[in-house]
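Student: Give me the fold of what follows.
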Amino acid sequence: MKRDYTLYLVTEGTLPIERLLAVVEEAIKGGVTMVQLRDKESSGEEFFGKAVKLRELTRRYEIPLIINDRVDVALATDADGVHIGQSDLPLSEVRRLVPPSMIVGVSTSTVEQALAAEHGGADYIGVGAVFPTQSKKNAKVLAPGKLESIIEKVSLPVIAIGGITNENIDAVLTLDVTGVAVVSVINKAEDPYMVAKSLRSALER
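Tutor: Predicted coordinates for the structure are as follows:
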């Protein structure tokens, strides 16, 4: 499965399964290159059920599926990767548990966290929040220059995340990011296909 971090979709837990699948499929058709299942609302059983369905869908389109937090679900569904935050299972333990082929991503917001992720064997880092965001209640917006500092210090792929939309994406693209991750702008869109297509066009300009 090709690793392409260009346009990385993170799902919202509030979406019912049928709507979730419809949104993700339309977004993939529009140009999304990677999908992360993030869901803080559902029970373990519901989360697993969503992961199984998304695994089928993303495999059909040959798009990598990343599971947020839940290493057990990532392993059980044969997902392509797992993404962890700073308060989740330590990166060293995740690396010990998953096969070498599995993608491991880490959320970071400081140079120290980014360097620790690189030294610990992460495949990529998510850095944010770049702009104010509604999708993560406790997300703090990065201080000016912070994203640039992280990009300078690490050689890992850097994915910018947090409040990115068609209106502000150009500001992110002036920096040397590997890709952008989006949540609300696609998950809450009336037409996920067109939003994804527009974002992808901006990224390829």
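Student: When you work out contacts or count neighbours from here on, use the C-alpha atoms and nothing else.
Tutor: Will do.
Student: For stretch 176-192, measure first residue to last.
Tutor: 26 Å (C-alpha to C-alpha, to the nearest Å).
Student: Would you map the strands across this structure?
Tutor: Along the chain, the stretches classed as strands by DSSP state E are 7-10, 34-37, 65-68, 81-84, 103-108, 124-127, 158-161, 179-182.
Student: Next, the structure of the following sequence, for comparison with the previous one:
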Amino acid sequence: MIPDIRCYAILDPEHCRGRDLADLARASAEGGATLLQLRDKHGTTREMVERARVIVAALAGSKVPVLINDRVDVALAARADGVHVGQDDMSPQDVRRLMGPDAIVGLTVKTADQAAEVPVGLVDYTCVGGIFATVSKHNPDPPVGLLGLGRLADRIRLKRRDLPVGAIAGIRADNAEEVIAAGADGVAVISEIFMADDPRAATERLRKAVDRGLAGRTER
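Tutor: Okay, the predicted model is just below:
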């Protein structure tokens, strides 16, 4: 399936000001999030499964798919909709084999070589990053910037034109339009939504900025 990655909310227990994960997930969905990922780098496996189940239950009926970062086992146990993996995680081939044909599988892309090697028949979207510097996620690589985003997106689309390309890291409502103009089909954010005083309103602002950017790209 081709997922809607326009407003991709990444919920990290370490970057949510200690608030309830279910409440935050619902607020983001109500504000216009089109996809939600649980990113939990430090929880135990049992904690991750429980958190994932809470989020899946909270978004039941919302039509917002729930993905798990890295962990296929957690996704399967919580009956999440899919998994997002990085270049050092389980291969997309193994993820697809374990998750099945109907799961959403996403892949992080950081370099031209990685873009050229995206297994387009196995993944449902890619996410390029980091675009800008960010404190929400440790990234030893320098930001690719808007120019790098455009180049990587073009390279991915040479392999499959309809494969959605998202962008991550340092993206806010006030720069989302230029990220879309540079070539992204959507933006993935952590702090912009889940560190905000009002996550629902923050999601609404971000979603509107993305939609404006996509509309402007279509007009050109």
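Student: Give me the TM-score for this pair.
Tutor: The TM-score (TM-score structural alignment, normalised by the length of the first structure) is 0.92; 205 aligned residues with a C-alpha RMSD of 1.9 Å.
Student: ok, back up a step: can I get the strands of the first structure in JSON lines including distance to Arg59 of the first structure and mean neighbour count?
Tutor: Output for the strands of the first structure, formatted as JSON lines (distance: least, C-alpha to C-alpha, whole Å; neighbours: other C-alpha atoms under 10 Å):
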{"stretch": "strand 7-10", "distance to Arg59 of the first structure": "15", "mean neighbour count": "26"}
{"stretch": "strand 34-37", "distance to Arg59 of the first structure": "11", "mean neighbour count": "25"}
{"stretch": "strand 65-68", "distance to Arg59 of the first structure": "8", "mean neighbour count": "27"}
{"stretch": "strand 81-84", "distance to Arg59 of the first structure": "13", "mean neighbour count": "24"}
{"stretch": "strand 103-108", "distance to Arg59 of the first structure": "15", "mean neighbour count": "24"}
{"stretch": "strand 124-127", "distance to Arg59 of the first structure": "21", "mean neighbour count": "25"}
{"stretch": "strand 158-161", "distance to Arg59 of the first structure": "22", "mean neighbour count": "24"}
{"stretch": "strand 179-182", "distance to Arg59 of the first structure": "20", "mean neighbour count": "23"}
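Student: what's the closest of those strands to Arg200 of the first structure?
Tutor: Ranking those by proximity to Arg200 of the first structure (C-alpha to C-alpha) places strand 7-10 first, at 6.7 Å.
Student: Average separation of that closest one from the aligned part of the second structure, please.
Tutor: On superposition with the second structure, the mean distance recorded for strand 7-10 of the first structure (mean C-alpha distance after the TM-score superposition for the first structure) is 0.4 Å.
Student: The helix ranked longest in the second structure - contacts with which helices or strands?
Tutor: Counting residues, the longest helix in the second structure under DSSP state H turns out to be helix 199-219. In terms of contacts (3 or more C-alpha pairs under 8 Å, 6 or more residues apart in numbering; DSSP states H and E), helix 199-219 of the second structure is packed against strand 7-11, helix 21-31, helix 176-181, helix 191-194.
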